[in-house]
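Student: whatever this is, show me its structure:
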Amino acid sequence: MSVLHRTRTAPADPAVPASRAPDGPTATPAASGSARTRLGPTWLRVCAVGVTSVVLLVFMLQNTRDVEVTFLWMHGTLPLVLALLIAGVGMAVLAMVVGAVRLTRRDRRQH
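Tutor: Purely as a prediction, here's the structure:
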């Protein structure tokens, strides 16, 4: 039997504290009567990604006006949402590079 599908039962006598219960787990089964799995947290993450995607889509649709952008010697106009997306992706890449450098240095010090 898989560890994920093992059903846990409570002691037969509810008056007996858990510390005096017979050997074995003392947790009660899930309210539906089935064992808990890892599917619940996965659905929670899927729902969170869905809500975040909808919020991001609404943000993008509301920020389509053109803005003037100047970076070093480059000048131009582009939609506000695209400028913000480029800035966000650039910062994410920069954060990953800095993190990779720090991890590489830490690993070299440990060896």
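
Student: when you work out contacts or count neighbours from here on, use the C-alpha atoms and nothing else.
Tutor: Will do.

Student: relative to Ala92, how far out is the most centrally placed residue in the chain?
Tutor: When Cα atoms, centre = their mean is applied to the chain, the residue found nearest the centroid is Arg45 (6.4 Å). Using Cα to Cα, to the nearest Å, we find Arg45 at a distance of 21 Å from Ala92.

Student: please give the structure of this sequence too, so both can be compared:
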Amino acid sequence: MGSEETMTDDPLTPQGQEPEVPPNKPEAAPARPAVGTRAGVVWTFTIVALIVLVFLVVFMVQNQDRVTVYFLGFHGQLALGVAMLIAAVAGATVVAIAGAVRIIQLRSRARTSGKRQDRKSS
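Tutor: Next up is the predicted model:
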């Protein structure tokens, strides 16, 4: 089939030749920054947290039926929404503890690795 030639829509550029691009042509700036400001991020997370809180309150108001809850030999009656909220908070606490332990472990490893690097370079 032969060599493929680049076709351009510019009538002033001969066929088969690439249009010349000035070497110091500045690139177009992005329409918006890739990462927002810290204040913007905080406001975004605050709004998301408020929306989640509103949904949580609506859930608790709609689930006022009393249920019997059994846990480790104890039992008592609670509103269903409150019982589920307590369970969710307990689950989030377990995840936060596990995450904190992992972060502490990684920081400890990084610190000892940094000390080894300092000893090797000395």
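
Student: superposed, how do the two chains score by TM?
Tutor: Scored against TM-score structural alignment, normalised by the length of the first structure, the superposed chains reach a TM-score of 0.59; 88 aligned residues with a Cα RMSD of 3.1 Å.

Student: look up which helix or strand the residue nearest to the centre of the first structure falls in, please.
Tutor: In the assignment (DSSP states H and E), Arg45 of the first structure maps to helix 39-62.

Student: mean shift of the helix or strand following that helix relative to the second structure?
Tutor: Remark: after helix 39-62 of the first structure, the chain's next helix or strand is strand 66-71, criterion DSSP H and E. Strand 66-71 of the first structure, aligned to the second structure and superposed, deviates on average by 0.4 Å (mean Cα distance after the TM-score superposition for the first structure).

Student: mind checking how far the helix or strand that comes right after strand 66-71 of the first structure is from the chain centre?
Tutor: Downstream of strand 66-71 of the first structure, the first helix or strand assigned by DSSP H and E is strand 74-79. In terms of Cα atoms, centre = their mean, to the nearest Å, the centre of strand 74-79 of the first structure is found 34 Å from the chain centre.

Student: counting contacts, what elements does strand 74-79 of the first structure pack onto?
Tutor: strand 66-71 (3 or more Cα pairs under 8 Å, 6 or more residues apart in numbering; DSSP states H and E).

Student: quick one: distance of the strand it packs on to the chain centre.
Tutor: Relative to the centre of its chain, strand 66-71 of the first structure is centred 33 Å away, using Cα atoms, centre = their mean.

Student: same deal with stretch 42-52 of the second structure?
Tutor: Distance, centroid of stretch 42-52 of the second structure to centroid of chain: 14 Å (Cα atoms, centre = their mean).

Student: what's the answer for stretch 99-114 of the second structure, then?
Tutor: On the basis of Cα atoms, centre = their mean, stretch 99-114 of the second structure is displaced by 21 Å from the centre of the chain it belongs to.

Student: contact partners of it?
Tutor: Around stretch 99-114 of the second structure, nothing counts as a contact under Cα atoms under 8 Å, 6 or more residues apart in numbering.

Student: Ser108 of the second structure sits in which helix or strand?
Tutor: Counting by DSSP H and E, Ser108 of the second structure is found in helix 80-121.

Student: quick one: the residue nearest to the centre of the first structure from Thr52 of the first structure, how far?
Tutor: 10 Å.

Student: rewinding a little: figure out how far the helix holding Ser108 of the second structure is from the centre of its chain.
Tutor: Averaging C-alpha coordinates over helix 80-121 of the second structure and over its chain gives two centres that are 17 Å apart (Cα atoms, centre = their mean).
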